[in-house]
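Trainee: Structure for this input, please:
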Amino acid sequence: MTTPLVTVAQGALKGRIDTTPSGKRYYSFEGIPYARPPVGSLRFRDPQDPKPWSGVRDATKPGNICAQIDLLRMKNFEGSEDCLYLNIHTPYLKTEQKTKLPVIFFLHGGRYLVGYGHYYRPDYFMEKDAILVTVNYRLNILGFLCLDTPEVPGNAGMKDAVLALKWVKDNIECFNGDENNITVSGESSGGGTASAFLTSKMADGLYHKIIVVSGNFVSDLMMAEDHIGAAKKVASMLGNDVEDTTELYEVLQNAPLEDLVRNASLLQLSTRHIKSVFLPVVEKEFKNVIPFFTEDPVISLKNNRFYKVPILTGYCTHEGALFLPVASDGTLMFNEDPNFFIPFFLKYQRDSPGVNNFMAKLRKFYFDNRQLDDSLKENYLHLMDDAFFLRDIFRFLEYLTEYHRDVWLFKYNFNGAMATRTMKNLGLKGASHSDILPYLFYRSNKVKNMRESDVKIINYLTDIWTNFAKSGTPSWSGQNIKWPTFSSKSEVCLDINEELRVMEYPEKERMQFWKSIIVDAEKSKL
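Mentor: The predicted structure follows:
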């Protein structure tokens, strides 16, 4: 078989031929640089356009992953600063088919701390004749340090994603992709970035549809709380107590890579919170610096300052289950710190009367003031789900649909053989955070457990994704029910399980409770 060659703006690329489990051939081009390596003087800086290369560049294997330490799995340091690469998988090259294909541009999750693009394999999408693009972007302190200076204005990781998308827009035609039909998709924090494109002028005109799962920019976990303070703490952990931002920049700029990432990760561990320390910010204005956010994106959304494209969004049954702390004997460890569940956006001082009053309402609603024990396991899980995921998913929907009609909602309920053991270990039904991913992206270590019902869910999901990418309306093969858009008058979702059904979303009472106590809390602060 002939080695696939494609020529893009920067030069020629040599890819490889792959085969799906069913035997369909497709083409992979991996490790494509979409920016200059952000090393040396470019550390923390906004990404720069890539330089051209001479000859034929080998694109048969992925590029470096971005520097990271996986705190959830307690892995050691891995990765590199030279990591701004993307991967393109296409079922047909231009020489084989004249019809341009829809493009799905996927941003991985991982709390802006971990993850990499080539983890997400394309085989299921190749079967559906869509192009899949996966991306690396800078993480943790390297991607989200902000010193409120022109050199380090913040949001480097978000700007990486935009530059990658721009590169795709400019070059995807070379891979038989339709540059005028690009769907940006993301899961968890990747969903935060993908949805944030709706409010960023930087991404204007680069995409045509949005799919976000288990996260969006309205999330209370999305925006940084004290970005300068966090930077000073890392500098101190590196042995330098500095206050001046110029000195702070020099310390962090010159720190050895592993020391920098390790200490930023230790700072993250010390918070004992699901929210990351280094996160997106609303940037200050500087001459010749293009910001990603010019105002709080929630304010943009609430005031109808966002781009109107078709949007597909969804959530899993128990998003919070993956983050439940479990003791060595397998029992749940309940967090009874009253500050833990209070939304950051309320700006309460720790242990203030407002915190205690808010927590009293939560205890009454979720536990009926009973002492926490294993009999309240599912109640506690509902609180985790709502406080860290569902409340803000439905706030996003509320603000969005006030001005926009083309919005569809789904709830992912399937607990199949390829899911994590999170829900099984809890003895509960449904899906947890990230359980949807093996049904969208092929994992060779997962398919050995596959059953007929798992195959059905893969086909449902990839039909929905690719048909939405093609037409802007989600649908699936053999569809015999109508899936209406979500609105204040039609608060419905598609329930995705072994059988698909449309229903009113079942967490409505819980979401109305959160809405009421937030309104009360905001009034009490006036």
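
Trainee: For the rest of this, base every contact and every neighbour count on C-alpha atoms.
Mentor: OK.

Trainee: Would you check how far apart D385 and E378 are?
Mentor: Here the criterion is Cα to Cα, to the nearest Å. By it, D385 lies 10 Å from E378.

Trainee: One more sequence to fold, the one below, so I can look at both together:
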Amino acid sequence: MYFGTLIICVVLVNVQSQGIQETRIVNIDQGPVRGYKNPGEGFYSFYNIPFATVRERFKAPSPPPTWTTPFDAVDRGIICPQGPVSYVDLTNKTMQEDCLVINVYVPETNKTNLPVLVDVHGGAFHAGFGATYSYNSFATSNNVIIVTYNYRIGILGFICMGTENIPGNAGMKDVVAGLRWVQRNIASFGGNPNDVTLTGCSAGGSAIDLLPLSNITRGLFNQVIIDSGSNLATYGVQSNPIEVAKQHAELYNFTDFHNFDAVERFFLTEPFDTFIKINSNCGPCVERDVGEEMFLTEAPYTILNRGDYIKYPTLYGLSDMEGLFPHEAIEVISQILESNFANFLPSDLQFSSEEERQRVAESVKYFYFGNESIASNFLKLVDFQSDITFVTSILRTVKLNVNAGHREFYLYEYSFYEEDAVIKGAPHCAQARAARDEDETNLTEDYRRVKTFIREFWFNFMTAGNPVINATPVASWPTVGQNRSPHLSVGRSIELRGPLMQERAEFWDAIYERHYRVPVPPTRDSASSLAPRNVAIIAILLTIYTLL
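Mentor: I've put the predicted structure just below:
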């Protein structure tokens, strides 16, 4: 619903080191906030507005603070606790547990009821922050309001023990709190709370894909753009949260990790500095009812299979080389694979015996590499890594949505590469990068064309419900049906095609039909066959090639 009337006050101020800036004061439900417009830019930035408060570690967020004088919405660099990774710049950042701040970017216009794009950042659920990337070119050219924000990540966001003190999904409850803030306040910035589109890539895509399956998100958004992530991803929902908690306690050198109560006390009392020494690979979980609001009450597969969820208009994309990793890592990964290939099977599979696990591993290895060495088949290795970490779960989710009767689901594959590229394909989240801001000084005309198209079909989808209008550059783009067909191929050419990665998809469909382990909620006596070294290998993969 709308919260009050749009009230704008524009003045000029002199901000040290930034010269003369226009400011805009907007009244939200917490009090007035002051945003800034940099010279030459076509939008106002409102940074680091507290949208909720972390009062208790691991618990759902509390209401945000209020004020009476204007809150100066400048970038204070506030981020949630996290360890260093190569793909996130932590320079000049302030890391704190009470880290729930939101950023709003408003085009310079007097129009109201503007469409709103909310970006949920990626980072394997252990890295990243709201202001990691920007969409200002997209916003100013289309009169779209952009919202980004922090949510708790890593141990502090996603350890899940099913107790009153650590119920689980703190990070996802932060995501929901941010969307509730948007509903209460975005009209004051000129946005339409009834026209909110969510977008995210990698873990951000997985988070968004979980939102329609939650009972507490209804009415908070209208359509979703999901890239390179899925609610069925192995990193997306913990198969056995208690086993994950014990494994992480051991990783942090806690010796009494078999003692449930001791593990709980450890996570509650350790300073957050402990938890940023090793990057966590735990994500959301199926919760146990402890008498509080729950984000996820059943396994995503169960909900999708039953079809009992709101089917929001969905734009679903992936790249053709999701598992592309730095070339220098080939030899290392090949050696690990050759030593024990079974350890690289997805962690959400289960087997009746070690012999069965080895038989499935041999069939998978032969499917990708035949009788040849892994190191000599770089592109097949990319396919394998793509499938076990991203592609298989994405394509399984597509199939389940179609079977559940989802009629507004658009599927596409992004495969653009430059003409002189050594590797002819697109890495993880390349399609989302095309929609974002980046230095365009030396971009080729081919890539400019693709960036323009990606932004156009995002905007068309947001405002018209159809990614392609005016028959450009393809006559039509039908919604996806059986056999994951059709899909739009966005590469050096743009064309409508049939089934997406059909042979690989059907191969893994058969394996998952026999061996899928449905995630369970945490219980004190739960145990798991998940091997710690399997968890470590998945973490290594994500560290190597998760590029947000």
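
Trainee: hmm, back to that, okay, D385 and E378 of structure 1: which has more neighbours?
Mentor: The neighbour count for D385 of structure 1 versus E378, taken as other Cα atoms under 10 Å, is higher for D385 (22 against 16).

Trainee: Mind telling me what element that one is part of?
Mentor: For D385 of structure 1, the host element (DSSP states H and E) is helix 377-385.

Trainee: how far apart are that helix and its match in structure 2?
Mentor: Superposing on structure 2 and averaging over aligned pairs (mean Cα distance after the TM-score superposition for structure 1), helix 377-385 of structure 1 comes out at 1.3 Å.

Trainee: Please give the centre-to-centre distance between that helix and its chain.
Mentor: 22 Å (Cα atoms, centre = their mean, to the nearest Å).

Trainee: got it, and stretch 459-474 of structure 2?
Mentor: Relative to its chain's centre, stretch 459-474 of structure 2 lies at 24 Å (Cα atoms, centre = their mean).

Trainee: hmm, who's touching that stretch?
Mentor: Stretch 459-474 of structure 2 is contacted from outside by 115, 142, 195, 197, 223, 313, 315, 456-458, 475-477, 494-496, using Cα atoms under 8 Å, 6 or more residues apart in numbering.

Trainee: what about it, how long is it end to end?
Mentor: One end of stretch 459-474 of structure 2 sits 16 Å from the other (Cα to Cα).

Trainee: what helices or strands is the helix or strand just after the helix holding D385 of structure 1 leaning on?
Mentor: Toward the C-terminus, helix 377-385 of structure 1 is succeeded by helix 391-401 as the next helix or strand (DSSP H and E). Helix 391-401 of structure 1 sits against helix 297-302, helix 508-524, with contacts defined as 3 or more Cα pairs under 8 Å, 6 or more residues apart in numbering; DSSP states H and E.

Trainee: which residues of structure 2 does helix 391-401 of structure 1 align to?
Mentor: Aligned by TM-score structural alignment, helix 391-401 of structure 1 falls on residues 392-402 of structure 2.

Trainee: likewise stretch 152-165 of structure 1?
Mentor: Residue span in structure 2 matched to stretch 152-165 of structure 1, by TM-score structural alignment: 166-179.

Trainee: returning to that earlier point: tell me which of the helices and strands packed on helix 391-401 of structure 1 is the most buried.
Mentor: Mean neighbour count (mean count of other Cα atoms under 10 Å) peaks for helix 297-302 among those, with a mean of 18.

Trainee: After it, which helix or strand is next?
Mentor: Using DSSP H and E, the helix or strand that follows helix 297-302 of structure 1 in sequence is strand 311-316.

Trainee: mean per-residue distance, that following strand to structure 2?
Mentor: Strand 311-316 of structure 1 sits 0.4 Å off on average (mean Cα distance after the TM-score superposition for structure 1).

Trainee: Structure 2: matching residues for that strand?
Mentor: The alignment of strand 311-316 of structure 1 onto structure 2 (TM-score structural alignment) covers residues 314-319.

Trainee: Run the chain-centre distance for that stretch.
Mentor: Distance, centroid of stretch 314-319 of structure 2 to centroid of chain: 12 Å (Cα atoms, centre = their mean).

Trainee: try stretch 26-43 of structure 1
Mentor: Distance of stretch 26-43 of structure 1 from its chain centroid, counting by Cα atoms, centre = their mean, is 20 Å.

Trainee: In contact with the nearest residue to G323 of structure 2 once chain neighbours are set aside: list those residues for me.
Mentor: In space, and not counting its chain neighbours, G323 of structure 2 is closest to S386: 3.8 Å by Cα to Cα, 6 or more residues apart in numbering. S386 of structure 2 makes contact with M321, E322, G323, L324, according to Cα under 8 Å, 6+ apart.
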